[in-house]
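*Asks:* Structure for this input, please:
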Amino acid sequence: MEHILELKNISKSFRNTKALDGVSLTLYPGEIHALLGENGAGKSTVLNIISGTYLPDAGEMIYKGEKTTMESPMYARKKGIVMVHQELQLVPEMTVYENIFLADEIVNPITKFIDYKKMESKADELLKRVDADFKSCVSVKSLSIAQQQMVEIAKALHLNSDVMILDEPTSSLTDKEIEKLFVIMEKLRAEKKALLFVSHRMEEIFRIADRITIFRDGKFIDSMPAKGVGREELIYKLTGRKIQSVFNTESLKKPEGIALSVRNLKDAAGKIAGDGVSFDLYKGEILGFSGLVGSGRTETVRLIFGADKIRSGEIKINGNTVKIKSIRDSIKQGIALIPENRKLEGFVGTAKNMNNIGMCSYDRLKRGLLFDRDILKNAKEYMKKLHVKPEDPMKHTQNLSGGNQQKVVLAKWLCTGPKILIMDEPTRGVDIGAKEEIYKLMNDLTRQGVSIIMISSELPEILMMSNRIMVMFEGKMNAIINREDATEEKILNYAMGGTS
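*Replies:* The predicted structure is shown next:
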């Protein structure tokens, strides 16, 4: 079979950083091709070259048998290459059909006005092709993340694209939504579309991919059929090392005392149900928060952190009742939160790493006055400790890979010396090597007496890292399970409202 797209020896540098060093990739019609690599491996750069955002410094691209350069995203779309970004590129205030036809509106040949009825009708037809359960007349802001991704795919179908790039499309989806996306991808494969798929989740790669290409440190490592490749072999090619188990063995010892006690906590917005949420967090333990999307996990921890207004309830730290009315109050009490959405809430996109890392610790860093050299020294220390790549305090955080952005957010809060660390989906969108580092860090912190609340939608992660697991359902705590008694089936039963 003749390939539809081929990259040969592509290189790209940003100032002194070589993002790609002679990488190659071949894509065929009617295949789902997984592009794998740790954060910073060069995946995003090569996707942006294919979709016309970046121009390569060297190498060549052959598309449909002709040597070409994608001069811009608009040019790439006209050629039939469309990228569905991890951070969706839709206009929330506009309808679905307006987004699908944005910059390509249908004009009535007689009146010369935009034909909204025809656009809506055609958009509805496109939504049927992706099995969407909503109409194109609704506004995008009313849709879930999974539904918005369907709009992006429908938009790609409207553009009659032959190559579709899906950059971590499952990172914010539930298991049910992921399975629905895979059905759509399989349908597109049957239509002879070429799909380039990026994911950090091994089970997804083995479930959906036909072939796999691996990058590491900006270099091409290998390309192979997905069928028959072993998990350990794949991990070794990805990281260049064997990943050891980081199973949390520290729990189940006799608790040393209660670090955090929450009783009947309710929010002003009314998302927490019944009598509110109550639980205890022991010193030096990892308490996993599990539950379906919308069960109230994030809402609960945002109340504890002072990000949202508390309607009623009591919070005690080390046995003392505390009033938390703001984030500043929680920081003073030794509480830190790694937010679910790091780009929106974790760091300032236009700021440098040194400032993002130091911003919550300026009071500690200043000696009468606050000096840049102290902020810089602090950032270097934590970037080295957390293996942030590149280890450049002057680089803007928004220009780092997702996993390294997460490490910067971690560094920011570790600087404050927290005694209670809340981590909301801490490994979402990070590679297997970065996950291992985060898990090791969590274990190290608990050995030092830090108490951790971890929210995760990945049940294997919850079971591996938690000492106890609190399961939420529809805004209330439904069960707390000791790890030795926990199974995926038991957690899912409680997450769907079941009882013992």
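*Asks:* alpha carbons only for contacts and neighbour counts from here, please
*Replies:* OK.
*Asks:* Wait, Lys18 touches Lys219, no?
*Replies:* No - if you go by CA atoms under 8 Å, Lys18 and Lys219 don't touch, sitting 9.8 Å apart.
*Asks:* And those two? Which one has more around it.
*Replies:* Lys219 (21 against 14; other CA atoms under 10 Å).
*Asks:* Surely the more buried one and Val23 touch.
*Replies:* Yes - assessed by CA under 8 Å, Lys219 is found in contact with Val23 at 5.5 Å.
*Asks:* can you give me the strands in the stretch 51-200 of the chain?
*Replies:* 58-63, 66-68, 81-84, 163-167, 194-198 (DSSP state E, counting those that start in this stretch).
*Asks:* swap that for the stretch 351-500 of the chain, sorry
*Replies:* Residue ranges of the strands in the stretch 351-500 of the chain, as given by DSSP E, counting those that start in this stretch, are 420-424, 451-455, 468-473, 476-482.
*Asks:* what helices or strands is the longest one leaning on?
*Replies:* The reference is to strand 476-482. If contacts are counted by 3 or more CA pairs under 8 Å, 6 or more residues apart in numbering; DSSP states H and E, strand 476-482 sits against strand 277-282, strand 468-473, helix 488-495.
*Asks:* Next, the second sequence, to be compared with the first:
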Amino acid sequence: MAGEDAVLEVTDLTVEFPGVKALDHVAFSVLPGEVHAIVGENGAGKSTLLKILGGVYAPTRGSLSLAGEPYAPSRPSDAILAGIAIIYQEFTLFPDLTVAENVFVGREPYSRFTRGIDYASMRDECRRVFATLDTDIDPDALAGDLSVSEQQLVEIAKALSVDGRVIVMDEPTAALSRSEVERLLTIVKRLRAEGRSIIYVSHHLEEVFEVADRATILRDGKRVTTLDIADTNEDELVQLMVGRDVKSVFEREPGVIGGVVLDVKGIAAGRILRDVSLTVRAGEVVGIGGVAGAGQAELTQAVFGALQLRSGTMTLEGTAFAPSTPADAIAAGVGYLHDDRKQAGIFPHLSVTHNLTVTILDRVRWFLGLLSFSKEATAYETYRSRMRIKASSPGQLISQLSGGNQQKVLLGRALAREGQLLLLNEPTRGVDIGAKAEIHALISELTAAGVAVLMISSDLPELIGMSDRIVVLSHGTVVGRLDGDDRTEENVIACATTEKRIGLAA
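*Replies:* Got it, this is the predicted structure:
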């Protein structure tokens, strides 16, 4: 199906960085009106490929053609002018600009009357695009004030407003709720019906099987194969992606449950959280479910000292616990994993070692408060081995690691204080199935060692498969406590969306 009929042709594409071959003779084609999935583990070369298409990187060897004509973008604006719109996994919004200004940045409409930007047209076009996404985000809102899911929708709107013939989506649903995911997949199908070509990159294979026509599998920078989705299944795709069997991704054997580590009683915090009570015991995972914005993030922020309590009390291992800052919580041994890896997790310009040890500086100091290189090296090696982090050296910048390895570094940082409570916000968001299995195995090892885990996840199979108990929030309050056979997707959704009450006292 390749050749002259292809809207996009990738031929012998090779990209080399110092000491690394990110892409190695990759070739595939995208047809008109096709959803073409690109799948592979983190580090397989997917992001590098997309940055070549978007004019961010130049290939070392190989070529691209668009509608039969040579295509060699030297800057992102070249891609836009050629009709290639890319939604990158990491947000590219300017937080201090409005939504409308972000959607039209670099291509603002011009008014002949005012001889300036036609803001009214920008707002109207924004509303039109958002209407196709079935959302009503205010075009005049500052991008920095939006939630993560709203920012993702703005990124999607920006790509759709380009009206490109090839739309590239890199993990477009990573920050979306279940209903928003369904809405996006409907949009993808509609765009395909209109004759658009879509390159779809996702770690969620159920999405790939729902919308893709073909898939190209990358592994270690090389193309493994390209196949028709109708001719394969999820097990085969995973096998091709990772080169090995990955079993029990969402399964966790229940262990021995110990005493109460965290006891939360009637707390209220932030704008939405109110009258929430729960306990987390040693050796168990308590999952927190609910639609986006139901108060999940506020709950972990309150426990971590990032939000002050308006009412209610907490105890940690039987002792009154009221952290006024995250530093207080860290000192008490509470580990925290943020849901936004890029903006609030990694320090991109620091090394893997410094990202790992930032919460234990008191333990890696030497004379006169100076850092000890040997202590840092020991900490790095301890957590590199424990978290199975793939890094070229202790001094490698964390921004150069794959998303899955960045996530494992942050998990190692959360564990570095060696406390008994771990707060995990979307622990496997944006990581591939292999890294997801590794992170789940790490969580299982931690609970087997007696660590208590409070985990937020919008991935329902993960929430159900990894949790001993599930607490469902809606509008900042508890609407469900699901245990045993009650832990089903149907029950989580019913509690979260209809406020049906399960497991609560009358």
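*Asks:* Just give the TM-score of the two.
*Replies:* TM-score of the superposed chains, computed with TM-score structural alignment, normalised by the length of the first structure, equals 0.93; 495 aligned residues with a CA RMSD of 2.2 Å.
*Asks:* possible to save the strands of the stretch 51-200 of the first structure as JSON lines with distance to Val46 of the first structure?
*Replies:* Output for the strands of the stretch 51-200 of the first structure, formatted as JSON lines (distance: least, CA to CA, whole Å):
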{"stretch": "strand 58-63", "distance to Val46 of the first structure": "11"}
{"stretch": "strand 66-68", "distance to Val46 of the first structure": "15"}
{"stretch": "strand 81-84", "distance to Val46 of the first structure": "12"}
{"stretch": "strand 163-167", "distance to Val46 of the first structure": "11"}
{"stretch": "strand 194-198", "distance to Val46 of the first structure": "11"}
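*Asks:* Redo these as TSV? Include mean neighbour count and distance to Leu173 of the first structure.
*Replies:* Putting the strands of the stretch 51-200 of the first structure into TSV (neighbours: other CA atoms under 10 Å; distance: least, CA to CA, whole Å) gives the following:
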stretch	mean neighbour count	distance to Leu173 of the first structure
strand 58-63	18	32
strand 66-68	11	35
strand 81-84	25	15
strand 163-167	24	13
strand 194-198	24	14
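*Asks:* who wins for proximity to Ala41 of the first structure among these?
*Replies:* Proximity to Ala41 of the first structure (CA to CA) singles out strand 194-198 among those, at 12.1 Å.
*Asks:* Could you identify which of the helices and strands packed on strand 476-482 of the first structure is most buried?
*Replies:* Ranked by mean neighbour count under mean count of other CA atoms under 10 Å, those are led by strand 468-473, which reaches a mean of 24.
*Asks:* What's the average distance for that one when superposed on the second structure?
*Replies:* Averaged over the aligned pairs, strand 468-473 of the first structure sits 1.5 Å from the second structure after superposition, using mean CA distance after the TM-score superposition for the first structure.
*Asks:* Outside of that strand itself, list whatever touches it.
*Replies:* 286-292, 295-297, 462, 477-483, 486, 491, 494-497 (CA atoms under 8 Å, 6 or more residues apart in numbering).
*Asks:* what does Tyr110 of the second structure align to in the first structure?
*Replies:* In the first structure, Tyr110 of the second structure lines up with Val107, judged by TM-score structural alignment.
*Asks:* can you check Leu262 of the second structure too?
*Replies:* With TM-score structural alignment as the criterion, Leu262 of the second structure matches Leu260.
*Asks:* Equivalent analysis for Ile198 of the second structure, please.
*Replies:* By TM-score structural alignment, Ile198 of the second structure lines up with Leu195.
*Asks:* and what of Ala174 of the second structure?
*Replies:* In the first structure, Ala174 of the second structure lands on Ser171 (TM-score structural alignment).
*Asks:* what about Phe371 of the first structure, distance to Cys360 of the first structure?
*Replies:* Distance, Phe371 of the first structure to Cys360 of the first structure, using CA to CA, to the nearest Å: 15 Å.
*Asks:* go on, Asn378 of the first structure?
*Replies:* Relative to Cys360 of the first structure, and taking CA to CA, Asn378 of the first structure is found at 12 Å.
*Asks:* between these two, who's got more neighbours?
*Replies:* The neighbour count for Asn378 of the first structure versus Cys360, taken as other CA under 10 Å, is higher for Asn378 (21 against 17).
*Asks:* give me every residue that touches Arg189 of the first structure.
*Replies:* Residues near Arg189 of the first structure by CA under 8 Å, 6+ apart: Pro29, Gly30, Glu31, Ile32, Leu195.
*Asks:* Could you pull out the helices in the stretch 101-250 of the first structure for me?
*Replies:* Along the stretch 101-250 of the first structure, counting by DSSP state H, counting those that start in this stretch, helices occupy 116-129, 145-158, 175-190, 202-208, 231-239.
*Asks:* Next: the stretch 251-400 of the second structure.
*Replies:* 296-303, 326-331, 341-344, 352-357, 373-387.
*Asks:* Give me the helices and strands touching the last one, please.
*Replies:* Same thing as helix 373-387 of the second structure. Counting by 3+ CA pairs under 8 Å, 6+ apart, helix 373-387 of the second structure packs on helix 352-357, helix 403-415.
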